[in-house]
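My questions are about this predicted structure, shown below with the sequence.
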Amino acid sequence: MSAMILGGFLFFSVSIGGAIAWIFSKLFQHTTEGLSLLCGGFLVGLLVLDIIPTSVHMYKSFGIILGIIIGYLMFKVLSSLFHPAHSQNPSVYLLAFAMIIHTIPISLTVGNLLGNSALGITITASIILHHLPEGFAVSTALLSQGEKLWRLLLYFLGFSIFFSIFIWIGQYTNLTIKMQGILMGVSIGLIATTSISEFILHHIRSVSIRVFLTYLLLGYFLSYAFHLMV
């Protein structure tokens, strides 16, 4: 199975996640803060239930911790570049960048395994299921800012292209476990700081406590539902 075909499967997967997010955006179309909090709660759930436990199980703790520190510092730099002081919208650029970094260790591993035809179906199914939540998260973030559907398709196309490129690289090179752990840590650091700072704390004073907790918990439970499904 080629890297381009697997990239197509990733595009299909994140598009399904995006379609689910679009349905929720219609339910909450007049509450920008609600969608942002929903996204923040979902991202926290994604970290707690999936990304962090998987990373700790697969990689060394030192590399992950170092990566988290690097991710936080990158957030501070990128936030100053992509998130002007006068802007009141959460920065989707940071989240998209974090998601791209998150796909690098996965795609390199897939590239290393492509020679084993027996793993083809397993890899394909894993790609489709694993990236549903990521498509939901990025789509919710974009839709909370009133972005059009065609922008979502551009983001998804970019994800699939990056994924295919790093699968191709993975066929010819091996990334050490330590480096993979650092990359996963960077991804965790960026996703955590972006979700907490930009999507949650950013709106803590703009809605009531009841509304704040409702949307936040709804996002977390949606993440839990995805976790059970995948």
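Cool, the structure landed.

going forward, measure contacts and count neighbours with C-alpha atoms only.
Fine.

Following the chain past the lengthiest helix in the chain, name the next helix or strand.
Across the chain, the longest stretch assigned as helix under DSSP state H is helix 3-27. Counting by DSSP states H and E, the next helix or strand C-terminal to helix 3-27 is helix 32-46.

hmm, who's touching that following helix?
Residues external to helix 32-46 that are found in contact with it (Cα atoms under 8 Å, 6 or more residues apart in numbering): 25, 28, 90, 133, 137, 140-141, 143-145, 191-192, 195-196, 199-200, 203, 206-207, 211-212, 215-224, 227.

so who does Phe12 touch?
So Phe12 contacts Ile128 (Cα under 8 Å, 6+ apart).

and if you look at Phe163?
7, 10, 103-104, 107.

Tell me which helix or strand it sits in.
Phe163 belongs to helix 149-170, assigned by DSSP H and E.

Then Ser206?
Counting by DSSP H and E, Ser206 is part of no helix or strand.

Just give me the closest of the contacts of Phe163 to Ala21.
Set against Ala21, the nearest of those by Cα to Cα is Leu10 (16.5 Å).

Put this next to the previous one:
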Amino acid sequence: MLLSILIKIFIIGFGGLLLGAVLGKWAYTYYQHHLEALYLFCGGMLIGVIGFELVPESIQLFNFWSLLAGFSLSFILFNYMESAFHSMFKHKSYLSLIAFVFAILAHNVPVGIALGMSGSNEAFGMALLLALFIHHLPEGIALYILTRISTLNEMVVVLAACIVSLVLSFSAGIGMYTAPTKDWNGIFMGIAIGSLCYVAFHEMIGKVLGRIVKRELFFFVTLGILVLYLYLQLSHEFL
């Protein structure tokens, strides 16, 4: 049972990153001047997962203050990490890829623990797996593009995706064997939600601000949210 769940988490994480990498390769090859729209669309989809699934479920299951504490902690952590990596690696182009992969690894630890702790709650676990897969798509796109910019072999993408997914599964295993209180569960979920928000608003949408007009920004983000909302409605009808 445990092994099958961890394998499922690995496959979903690995598959999301590789599918994103395939999209990144296609986009990098044919749409080098339209990547902003793709990032905004993916960011909108992630916002939809957070707003329509994770936040409503978390508010029902966990204490608000523990969620807020975890949410705040994740933003402090990732802002500190970003400034630290930029100051250390700003003179080396390939090190931006290392910093990005490390950020994904750090982000997947609380997400994996949250997945492990939600193993007994199938509906909530599926929401997290959906969020995991969707947020790995834009990360896979960015992973491929950064790899190409760094002039590294494409196998680096596969290796990085494998390492990230292994860390995710390992973290989920830890989450399954721990028995934290409801407050600790809320903190971990707050960290997961905050981390996903960081990826959506900072890494996806924030990176293209100023490079696209506000009308197009609003359109593509809204389109991503609507597509995700319709997908969730259809999935709830048939699952």
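Received it, and whenever you're ready, just let me know what you need. As the structure is a computational prediction, the values presented were derived from the model and not from experiment.

Would you mind reporting the TM-score between them?
Once superposed, chain against chain, the TM-score is 0.74 (TM-score structural alignment, normalised by the length of the first structure); 219 aligned residues with a Cα RMSD of 3.5 Å.

most neighbours, which of the contacts of Phe163 of the first structure?
When the contacts of Phe163 of the first structure are compared by neighbour count (other Cα atoms under 10 Å), Leu10 ends up highest, at 28 neighbours.

which residues touch that residue?
Applying Cα under 8 Å, 6+ apart, the residues near Leu10 of the first structure are 127-128, 131, 159-160, 163.

show me what contacts the nearest residue to Leu132 of the first structure once chain neighbours are set aside?
Ranked by Cα to Cα, 6 or more residues apart in numbering and with sequence neighbours excluded, the top spatial neighbour of Leu132 of the first structure is Gly17, at 4.6 Å. Listed by Cα under 8 Å, 6+ apart, the contact set of Gly17 of the first structure reads 131-137, 139.

Mark which of those residues are part of helices, please.
Going by DSSP H, the helices hold 132-137, 139 from the contacts of Gly17 of the first structure.

now, among those residues, which is nearest to Ile65 of the first structure?
Glu134 (22.3 Å).

could you list every residue that touches that closest one?
Contacts of Glu134 of the first structure by Cα under 8 Å, 6+ apart are 14, 17, 99.

Quick check: the last one touching Gly189?
The one in question is Met99 of the first structure. No. Between Met99 of the first structure and Gly189 there is no contact under Cα atoms under 8 Å: 11.2 Å.

the more surrounded of the two?
Shown here are Met99 of the first structure and Gly189; by other Cα under 10 Å, Gly189 has more neighbours (26 against 21).

so the more buried one is in which element?
helix 177-193.

What helices and strands are in contact with whichever helix or strand comes after that helix?
Downstream of helix 177-193 of the first structure, the first helix or strand assigned by DSSP H and E is helix 209-229. For helix 209-229 of the first structure, the contact count by 3 or more Cα pairs under 8 Å, 6 or more residues apart in numbering; DSSP states H and E identifies helix 32-46, helix 132-143 as packing neighbours.

And Leu43 of the first structure? What does it align with in the second structure?
Matched by TM-score structural alignment, Leu43 of the first structure corresponds to Leu46 in the second structure.

Let me know the angle separating the host helix or strand of Ser126 of the first structure from helix 209-229.
Element membership for Ser126 of the first structure (DSSP H and E) is helix 120-130. Counting by axes from the mean of the first three to the mean of the last three Cα atoms, to 10 degrees, helix 120-130 of the first structure lies at 170 degrees to helix 209-229.
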